[in-house]
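In: No sequence on hand, only this structure:
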């Protein structure tokens, strides 16, 4: 069973940019209510999509370099990376169906 995992400034390149599978990155912050609401949905997606997609979380307060590099101005921002590049992104808490569509659109 796959699970979401934390990614930091130090691990972002290896975990996201060099990943051979698409990666859904949840840019979030501890103080963000909508971020907490979407977290269980992301855990479900990680389990359901298994090896097809990696789901990771980046705490933008603890990892400001990544947030700056990808111009994250609002959280949650959910970005799908494929081949080391951001290819699709949405901002705000979304329904599970919307997130499934976001991910499947790049598979």
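Out: In hand now; what should we look at? As the structure is a prediction and not an experimental result, all values here were calculated from the model.
In: Going by C-alpha atoms from here, please, whenever you check contacts or count neighbours.
Out: OK.
In: So which other helices or strands are in contact with the biggest helix by length in the chain?
Out: As assigned by DSSP state H, the longest helix anywhere in the chain is helix 33-49. Other helices and strands packing on helix 33-49, by 3 or more Cα pairs under 8 Å, 6 or more residues apart in numbering; DSSP states H and E, are strand 54-59, helix 96-104.
In: Just name the most buried of those.
Out: strand 54-59 (a mean of 23; mean count of other Cα atoms under 10 Å).
In: now it and helix 33-49, what's the angle there?
Out: Per axes from the mean of the first three to the mean of the last three Cα atoms, to 10 degrees, the angle that strand 54-59 makes with helix 33-49 is 160 degrees.
In: could you point out which element follows strand 54-59?
Out: Next along the chain after strand 54-59, taking DSSP states H and E as the criterion, comes helix 64-69.
In: Would you mark the buried spots in the longest helix of the chain?
Out: For helix 33-49, a neighbour-count test (16 or more other Cα atoms under 10 Å) marks 35, 38, 39, 41, 42, 43, 44, 45, 46, 47, 49 as buried.
In: Just say helix, strand or coil for residue 10.
Out: Under DSSP: H, G, I helix; E, B strand; the rest coil, the three-state class of residue 10 is coil.
In: want to compare, so here's the second one:
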């Protein structure tokens, strides 16, 4: 959890995609668009994927129930959270609000 605290404590926005590996296989790489989101945001934000099966304690602590779940943090504070598929442009616009 200490590493997670350091990760979200950043003074730039951090977009986290909580996903399950089995979901990635079934979705024909729909999360590949996160590379596009990261490229569009450049060094103005961090884009991170966290596998909920490999990080069960964290997922339970954050009450991650739906896959995928996207959360934006800045300065250690949750700014936005949504479960379900999102498109790249929506995520870029949301993160840019906190730059």
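Out: Everything's here; your move. Computed from a predicted structure; not experimentally measured.
In: re earlier: pipe the helices and strands packed on helix 33-49 of structure 1 into a markdown table and attach distance to residue 15 of structure 1 per row.
Out: A markdown table is the format used below for these (distance: least, Cα to Cα, whole Å):
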| stretch | distance to residue 15 of structure 1 |
| --- | --- |
| strand 54-59 | 8 |
| helix 96-104 | 17 |
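In: What residue in structure 2 is paired with residue 102 of structure 1?
Out: Applying TM-score structural alignment, one finds that residue 102 of structure 1 aligns to residue 94 in structure 2.
In: That match: what's it in contact with?
Out: With contacts defined as Cα atoms under 8 Å, 6 or more residues apart in numbering, residue 94 of structure 2 has no neighbours.
In: related to what we said a few turns ago, can you tell me which of the buried residues of helix 33-49 of structure 1 is nearest residue 11 of structure 1?
Out: The closest of the buried residues of helix 33-49 of structure 1 to residue 11 of structure 1 turns out to be residue 46 (Cα to Cα; 18.8 Å).
In: these two touch, right, that closest one and residue 53?
Out: Yes - with contacts defined as Cα atoms under 8 Å, residue 46 of structure 1 counts as touching residue 53 at a distance of 7.3 Å.
In: doesn't residue 78 of structure 1 fall inside a strand?
Out: Yes - assessed with three-state DSSP, residue 78 of structure 1 lies in a strand.
In: Grab the most central residue of structure 1 for me.
Out: residue 25 (1.5 Å; Cα atoms, centre = their mean).
In: which position in structure 2 aligns with it?
Out: Checking TM-score structural alignment: residue 25 of structure 1 goes with residue 16.
In: Find the nearest non-adjacent residue to its match, please.
Out: In space, and not counting its chain neighbours, residue 16 of structure 2 is closest to residue 48: 4.8 Å by Cα to Cα, 6 or more residues apart in numbering.
In: Any figure for the gap between that neighbour and residue 76 of structure 2?
Out: 15 Å (Cα to Cα, to the nearest Å).
In: Residue 74 of structure 1 matches what in structure 2?
Out: Aligned counterpart of residue 74 of structure 1 in structure 2: residue 66 (TM-score structural alignment).
In: Give the burial count for its match, as a bare number.
Out: The number of residues packed near residue 66 of structure 2 is 13, by other Cα atoms under 10 Å.
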